[in-house]
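Undergrad: heads up, no residue letters with this:
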């Protein structure tokens, strides 16, 4: 029980490289509630930017690999909405920016209440589809 309470109340103590911190501050100057995690060869930051949850992944040298942000349905481009409208109800949307490529990850629920994860390019092409 003590260990559980400690895990709940003690925040993550991961400290990224100085290069990661500088890159993060340049890219996400308005970020709040930042938590860092060490990944294999990289650092991950989970934070809020303009009240939207985001995740950014950095190489140890500070270069930004990708970032993801939860995307309100109202901000989803029409081309993406029209691509998935026949597949079912959109439950969740995430914008993925990897380099200069945008991709959208959507959780869809069909008429049989089965859920699917769709990855769609910024041009409305389905890149990947898997049942959850």
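TA: Done, it's in. As the structure is a computational prediction, the values presented were derived from the model and not from experiment.
Undergrad: Going by C-alpha atoms from here, please, whenever you check contacts or count neighbours.
TA: Noted.
Undergrad: ok, now which ones touch residue 32?
TA: Applying Cα atoms under 8 Å, 6 or more residues apart in numbering to residue 32 gives the contacts 47-49.
Undergrad: Return the subset of these lying in strands.
TA: If you go by DSSP state E, the contacts of residue 32 have 47-49 in strands.
Undergrad: Helices of the protein, start to end?
TA: Using DSSP state H, the helices of the chain run over 2-9, 18-27, 78-84.
Undergrad: contacting residues for the closest residue to residue 131 other than its chain neighbours?
TA: If the residues on either side of it in the chain are set aside, residue 131 comes closest to residue 116, at 4.4 Å by Cα to Cα, 6 or more residues apart in numbering. Contacts for residue 116 (Cα under 8 Å, 6+ apart) come out as 107-110, 129-132.
Undergrad: any idea how far residue 116 is from residue 67?
TA: Computed as Cα to Cα, to the nearest Å, the residue 116 to residue 67 distance reads 22 Å.
Undergrad: Next, count neighbours for the residue nearest to residue 59 when sequence neighbours are not counted.
TA: Among residues not flanking residue 59 along the chain, residue 42 sits closest, at 4.5 Å (Cα to Cα, 6+ apart). Using other Cα atoms under 10 Å, residue 42 has 19 neighbouring residues.
Undergrad: Got another one to weigh against that:
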């Protein structure tokens, strides 16, 4: 039986060039539910790796440009958790790896239930903070 979602959202049958697909599997190995998208001469794969939702963006040559992982909250590094604690409660944690440099996108909620977006370097330095 088909899901009702198929009536509203067409399935994604796009497949990038073989060198891009090969690069993905060479870097990550076994994957679940891989979906591909093309945007601005880049190829983006959304998939599950080690039970975490991951996004990997490749250029046309199959070189990884950036990856993002949706991490469980308990995996927040101390410097990142401190920044969230300064706002209130950590609600969402995304790890960004851009050419070997780690950043974190976090969403935290204050005691008034206002949510804030923070882009934080690995050492805890806040690069951007804004109310959502």
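TA: Structure received. The structure displayed is predicted, hence computed values, not measured ones.
Undergrad: Superposed, what's their TM-score?
TA: Put the two chains on top of each other and the TM-score (TM-score structural alignment, normalised by the length of the first structure) is 0.91; 128 aligned residues with a Cα RMSD of 1.3 Å.
Undergrad: Do a quick rundown of the strands in the second structure.
TA: 32-39, 42-49, 52-58, 64-70, 89-98, 101-109, 115-121, 126-131.
Undergrad: List of residues touching the second one?
TA: In this case it means strand 42-49 of the second structure. Under the contact criterion Cα under 8 Å, 6+ apart, strand 42-49 of the second structure has outside partners 16, 20, 28, 30-38, 53-60.
Undergrad: Same question for the shortest one.
TA: Where contact means Cα under 8 Å, 6+ apart, the residues beyond strand 126-131 of the second structure that reach it are 83, 114-121.
Undergrad: For ChimeraX, write the select line for the buried members of those.
TA: To isolate the buried ones among the contacts of strand 126-131 of the second structure in ChimeraX, judged by 16 or more other Cα atoms under 10 Å, type:
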select :83,115,116,117,118,119,120,121
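Undergrad: Which single one of the contacts of strand 126-131 of the second structure is nearest to residue 11 of the second structure?
TA: Ranked by distance to residue 11 of the second structure (Cα to Cα), those are led by residue 117 at 31.1 Å.
Undergrad: was I right about the closest one contacting residue 110?
TA: No. Residue 117 of the second structure is beyond contact range of residue 110, at 11.4 Å (criterion: Cα atoms under 8 Å).
Undergrad: re earlier: and of the helices of the first structure, who's closest to residue 98 of the first structure?
TA: helix 18-27 (13.6 Å).
Undergrad: could you check the angle strand 42-49 makes with that closest one?
TA: Relative orientation of helix 18-27 of the first structure versus strand 42-49 (axes from the mean of the first three to the mean of the last three Cα atoms, to 10 degrees): 30 degrees.
Undergrad: correct me, but residue 109 of the second structure touches residue 86?
TA: No. Using Cα under 8 Å as the test, residue 109 of the second structure is too far from residue 86 to be in contact (10.0 Å).
Undergrad: List the buried residues for stretch 23-33 of the first structure?
TA: Neighbour-count burial for stretch 23-33 of the first structure flags 23-24, 31 (criterion: 16+ other Cα under 10 Å).
Undergrad: got it, and stretch 31-44 of the first structure?
TA: Buried residues in stretch 31-44 of the first structure (16+ other Cα under 10 Å): 31, 35-36, 42-44.
Undergrad: What residues in the second structure pair up with stretch 51-59 of the first structure?
TA: The aligned range for stretch 51-59 of the first structure in the second structure is 51-59, by TM-score structural alignment.
Undergrad: correct me, but residue 93 of the first structure touches residue 68?
TA: No. Residue 93 of the first structure is beyond contact range of residue 68, at 10.2 Å (criterion: Cα under 8 Å).
Undergrad: ok, and the closest non-adjacent residue to the residue positioned nearest the centre of the first structure?
TA: When Cα atoms, centre = their mean is applied to the first structure, the residue found nearest the centroid is residue 68 (2.7 Å). Excluding the flanking residues, the one nearest residue 68 of the first structure by Cα to Cα, 6+ apart is residue 96, at 4.5 Å.
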